[in-house]
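Engineer: what follows is a predicted structure for the sequence shown.
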Amino acid sequence: MTHTISALVKNSPGVLHRMAAEFDKYLINIKSISAGETENPNISRMVIRAEASSEEIEKITEDMTGMDFVIQIDDMERKEFVDRELVLIKVARNKDNITQLMQIFEVFRAGVVGMGQLTITVELSGDRERVEGLIQMLEPFGIKGMCRTGMIALKRGDEQDRP
């Protein structure tokens, strides 16, 4: 099962490495990991997506809670959070397919950020399903390059994220 873990941590060197090492300890592959400062420059939020059993995630989050740099950690259920991912996709273009590509970009509200003689590059921000949908639509045209940020997420609702 895919789990989304949100962790508020002290913004200091080595934190990302130590958090990732915890997954290595349990031989769990991280599907995506994103980290960045919050509204407080001394605190970072890490969002980690991993495929593991609930028991494994419970053990990992319990271990992480005991780390001196961890402020708060949550294993969030899909309905509990809003998520986004950014993707840049470079796709093959020619005079015969440019109109079709532009229609696809419009449907997905993807923005053109670069154009060469043989390729066109677009960006899209959205949830994982929307990003995956655009990728599937562009595959038949020939994806020449792609870069994804990984998921970022915040809990839904009005409550404050940290204690």
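Structural biologist: Right, received. Where do you want to start? Numbers count the residues shown, from 1 in each chain.
Engineer: alpha carbons only for contacts and neighbour counts from here, please
Structural biologist: OK.
Engineer: leaving out the residues flanking it, which one is nearest to the residue most central in space within the chain?
Structural biologist: Nearest to the mean C-alpha position of the chain, counting by CA atoms, centre = their mean, stands residue 151 at 1.5 Å. Leaving aside its sequence neighbours, residue 151 sits nearest to residue 85 (CA to CA, 6 or more residues apart in numbering; 4.8 Å).
Engineer: then this one, side by side with the first:
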Amino acid sequence: MLHTLSALVRNRPGVLADMALAFKTQDLNITSIACGETENPEVSRMVLCLEAEDGQVDAITKAIADMDFIIQMDDLARKEFVDRELLLVKVAMEPESVSRLMQVLEVFRASVVGMGETSITAEMTGDRERVDGLIRLLKPFGIKSLCRTGMIALKRGDE
């Protein structure tokens, strides 16, 4: 099962390494990680995605909760949340397929941010399913290069 963990952490050196080590110790693979400062420059929000069973997530959450840099930890899979990911993708551009390629980008509300003689670079934000969908439709055109930010997420509502 896919889990999304959101942690408010003290913004100091070594936090990311310590967090990764905790996951390694529990033999869990992080499939996506994004971290950045919050409205308070002394605090960062770290969003981690992983495929794991509920028991494994409970174990890692307990192990991490005791670390001195953790301020708050939430398993967002158990709450309503909004998530986004940024995709940058460079796609081969053949004269006969430009129109079709542009239609695909338009359907996904992707923006063209660069164009060469044989390729086009686009950006798009959306949830994981939308990003995966665009990638799937761009593969037949020939993806030359791709970069994803990893998921960022916040709980919905006033919490």
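Structural biologist: All right, it came through fine. Since the structure is predicted, the reported quantities are computational estimates derived from the model, not experimental observations.
Engineer: TM-score of the superposition?
Structural biologist: Here the TM-score for the pair of chains, by TM-score structural alignment, normalised by the length of structure 2, is 0.98; 159 aligned residues with a CA RMSD of 0.9 Å.
Engineer: so the residue nearest to the centre of structure 1 sits against residue 30, correct?
Structural biologist: No. Contact criterion CA atoms under 8 Å: residue 151 of structure 1 and residue 30 do not qualify, at 11.7 Å.
Engineer: what touches both of those two?
Structural biologist: The contact sets of residue 151 of structure 1 and residue 30 overlap at 48, 49 (CA atoms under 8 Å, 6 or more residues apart in numbering).
Engineer: would you say residue 39 of structure 1 is within a strand?
Structural biologist: No. In this structure, residue 39 of structure 1 is coil, not part of a strand, as judged by DSSP: H, G, I helix; E, B strand; the rest coil.
Engineer: select the longest strand from structure 1.
Structural biologist: strand 81-92 (DSSP state E).
Engineer: hmm, residue 94 of structure 2 is touching residue 116, no?
Structural biologist: No. Between residue 94 of structure 2 and residue 116 there is no contact under CA under 8 Å: 11.2 Å.
Engineer: so between the two, which is more surrounded?
Structural biologist: residue 94 (15 against 10; other CA atoms under 10 Å).
Engineer: what's the first-to-last distance across stretch 65-76 of structure 2?
Structural biologist: Criterion CA to CA, to the nearest Å; first-to-last residue distance in stretch 65-76 of structure 2 is 15 Å.
Engineer: typo on my end, stretch 5-24 of structure 2
Structural biologist: 16 Å.
Engineer: what ranges does structure 1 have for its helices?
Structural biologist: Using DSSP state H, the helices of structure 1 run over residues 15-25, 54-65, 98-108, 128-138.
Engineer: read off where the longest strand of structure 1 ends up in structure 2.
Structural biologist: With TM-score structural alignment applied, strand 81-92 of structure 1 matches the range 81-92 in structure 2.
Engineer: ditto for stretch 116-135 of structure 1
Structural biologist: Counting by TM-score structural alignment, stretch 116-135 of structure 1 lines up with residues 116-135 of structure 2.
Engineer: what residues sit buried inside that stretch?
Structural biologist: Using 16 or more other CA atoms under 10 Å as the test for burial, stretch 116-135 of structure 2 gives 119, 120, 121, 122, 123, 124, 125, 126, 127, 131, 134.
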